[in-house]
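Novice: 3D, please:
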Amino acid sequence: MAIVERVFSGVQPTGNLHLGNYLGAIVNFVKLQETHNCIYCVVDMHAITQGADVWGGPAELARNTREVAAAFIAAGVDPKKHIVFNQSQVSGHAELTWIFNCVARVGWLSRMTQFKEKAGKDRENASVGLYDYPVLMAADILLYRATHVPVGEDQKQHLELARDIAQKFNNDFGDSIRGQGFNEGLFFPQPEPLITGPATRVMSLRDGTKKMSKSDSSDNSRINLTDDADTIAQKIRKAKTDPEPLPSEEKGLETRPEADNLVGIYAALSGRSKQQVLSEFGGGQFSSFKNALVELCVEKLSPIASEMKRLVADPGHVDAILVDGAERANAIAAETMKSTKDIVGFIRSR
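Specialist: This is a model prediction of the structure:
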């Protein structure tokens, strides 16, 4: 079973998809499908690692799962040419996670900064799933022997863990891997990160030092993918800025996080560099720039919001897409799991 170049990425169905999700992930999903074989997953198993008060309970999880799938499709992902599915429909994710739990080391997981951030001071009461979810993330990627993963800066550490697990598995079971016909002793690839675009990390509209997040108590801190044109305009015009004009050079953004964030958003939505944006708007006041940003955001996001609304109103159609995607994903996953079990020494039915 030769390694095929393949992209894998997933988005948690935690509700309230926003501009950060779109620019940091979904817009790149659309671009990558032009050049790669792509598998895009709604990672509903990751969503339940914290209490139901965080993920909203069963009805909310199902609704959010459909909303993320709808966002993929509304943004331009083609579920017929590529694979769109929800993680829990493919049992290989859980199976491979257990095997990787026995390969990964506690010290590796203890260094994961996101666990420390999410668990806070009450780590003893955090779920095992929250602690272990980087291993599940590694299994998500390697179940399809993916070679490339589009990730934001905050996920690079988890991708490094996936690479470490792949390498240790290949080393631990090298003789068995070669015995199964993989002559170089390489079964799992070491996936490479794909970090693209000028706005891979979109910050809050109220505080340019904090990441845009659905958990922020202020709805004005983010642009939701379901916001209408008037709401988008209001949020951008209220976005925090500083009293100085926009700089003409990118270096002038280094100590101005709010300006840097808005310029980055404009650049990403327009497919230009930050410097190109500043060449047009540098020296001008924020009011004029914000008006231009409003027009651009509405132009790019309104069609997505309309299509998402249409798709979410037809849950049966979305579910059919997810089931079809899961069947195609499972065909790949099953081959990986057969070889993995043979390599480890598990007896299985032939």
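
Novice: from here on, contacts and neighbour counts on C-alpha atoms
Specialist: Fine.

Novice: what comes up buried for the lengthiest helix in the chain?
Specialist: Among the segments of the chain that qualify as a helix by DSSP state H, the longest is helix 315-344. By neighbour count on 16 or more other Cα atoms under 10 Å, the buried set for helix 315-344 is 315, 318-319, 321-322, 324-326, 328-330, 333-334, 336-337, 339-340, 343.

Novice: Same question for stretch 80-88.
Specialist: By neighbour count on 16+ other Cα under 10 Å, the buried set for stretch 80-88 is 82-88.

Novice: Kindly report the same for stretch 268-278.
Specialist: 268-269, 273-278.

Novice: what do you get for stretch 117-130?
Specialist: Using 16+ other Cα under 10 Å as the test for burial, stretch 117-130 gives 119, 126, 129-130.

Novice: Mind listing residues that contact it?
Specialist: With Cα atoms under 8 Å, 6 or more residues apart in numbering as the test, stretch 117-130 has contacts from 49-50, 115-116.

Novice: one more to line up against the first:
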Amino acid sequence: MTEPARVFSGIQPTGIPHLGNWLGALRNWGALQASHECLFCLVDMHAITMPWTPAALRRNTLESAACLLASGIEPGRLYVQSAVSAHARMGWLFDCVVRLGWLNRMTQFKDKAGKNRENHSAGLYIYPALMAADILATGATLVPVGDDQRQHIELTNDIAQKFNHDMGVEFFKPVEALIPPQAARVMSLRDGGKKMSKSDPSAQSRILLTDSADEIAQKIRRAKTDPEPLPAEPAGLADRPEARNLVGIYAAVADSTPDNVLAAFAGKGFGDFKKALADLLVAKLAPISAETSRLLQDEGHVRAVLRQGAEQARTITDPITDRAEGLVGFLR
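Specialist: Below is the predicted model of the structure:
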């Protein structure tokens, strides 16, 4: 009997996960557990590639863990990256395999560093190799990611192939990006041209998984729109990014399509639509918010769940990393 493919994915604990994180990743992660062997990771080592404070990182890691558990991630499948040494060990091996030319082509470093790249840490530059280590140290062959992360999966396979070639083995298996066919691209509630982000200075731009019903309703009510009524077809939203964003959110949360949403609301103004959207979001997110709050009342339990996950992860990652280190010539 063929064993199910192993799935790995991670999220940075840089703040409370938002609606975009839930629609783009967390909801899908929960569903994958029924059909795959899954490992999910809070990548705190990646979180320190940008400016951080220790107290905020500790708090964000606990809060993110509680949100993920409340979103349906099962205990034993979730752990903190830094608690499993294989990530750092494999990361160093790959730092010595990846070529500078490959890293120079990575677009996310350019986006994050901007014009001040000389003032950023070497970690921000080299982190794609650590991302490859995160995946390959777990033996995963499927990685659920957004389309904007496809380049990282390509680099992971380049590193794996070079390692295999240099060591004269077929050790690492090819990795496949698991991109949902209709992945929701959730934009800011204040600017339909920008992705919803934890780092946006405006708290009104995003809906957090811990927001109360009143906060969700208020943010949707204040979300930027335009004075025109909703059209009958998606083509009518082509030049209306904020309207398109809200319709897309409704469709994604309701497991429907923009066509169906517009069929129900065509010709109506945003007053009725926003109320319906807020009610839908509250119905879906209120249980997650309540469970997150409950979990955070017992931080010791959350820490114990993360330790359990790390122990389980080490039974997978340590043998793989031990073997990789042996292949490069490290004495054991």
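
Novice: hmm, back to that, relative to structure 2, what is the average displacement of the longest helix of structure 1?
Specialist: For helix 315-344 of structure 1, the mean deviation from structure 2 after alignment is 0.8 Å (mean Cα distance after the TM-score superposition for structure 1).

Novice: and for that helix, what span of structure 2 is it aligned with?
Specialist: Using TM-score structural alignment, helix 315-344 of structure 1 lines up with residues 299-328 of structure 2.

Novice: Okay, strands next: where are they in the stretch 1-150 of structure 1?
Specialist: Per DSSP state E, counting those that start in this stretch, the stretch 1-150 of structure 1 carries strands over the ranges 7-11, 38-42, 83-86, 148-150.

Novice: what sits against the counterpart of residue 169 of structure 1 in structure 2?
Specialist: By TM-score structural alignment, residue 169 of structure 1 lines up with residue 163 in structure 2. Shown in contact with residue 163 of structure 2 (Cα under 8 Å, 6+ apart): residue 97.

Novice: you'd agree residue 163 of structure 2 is in a helix?
Specialist: Yes: Residue 163 of structure 2 forms part of a helix when assessed by DSSP: H, G, I helix; E, B strand; the rest coil.

Novice: what sits against residue 246 of structure 1?
Specialist: 259, 278, 281-286.

Novice: What residue in structure 2 is paired with it?
Specialist: Using TM-score structural alignment, the partner of residue 246 of structure 1 in structure 2 is residue 230.

Novice: and what of residue 158 of structure 1?
Specialist: Counting by TM-score structural alignment, residue 158 of structure 1 corresponds to residue 152 in structure 2.

Novice: If you count neighbours, what's buried in the strand or helix carrying that match?
Specialist: Following DSSP states H and E, one finds residue 152 of structure 2 within helix 150-167. Within helix 150-167 of structure 2, the residues that count as buried by 16+ other Cα under 10 Å are 150, 152-164.

Novice: Also stretch 69-78 of structure 1?
Specialist: For stretch 69-78 of structure 1, by 16+ other Cα under 10 Å, it's 69-77.

Novice: Provide the aligned range in structure 2 for that stretch.
Specialist: So stretch 69-78 of structure 1 sits over residues 65-74 in structure 2, by TM-score structural alignment.

Novice: Pull the distance from the matching stretch to the chain's centre.
Specialist: Put simply, stretch 65-74 of structure 2 sits 13 Å off its chain's centre (Cα atoms, centre = their mean, to the nearest Å).

Novice: again, but for stretch 18-31 of structure 1
Specialist: Relative to the centre of its chain, stretch 18-31 of structure 1 is centred 8 Å away, using Cα atoms, centre = their mean.
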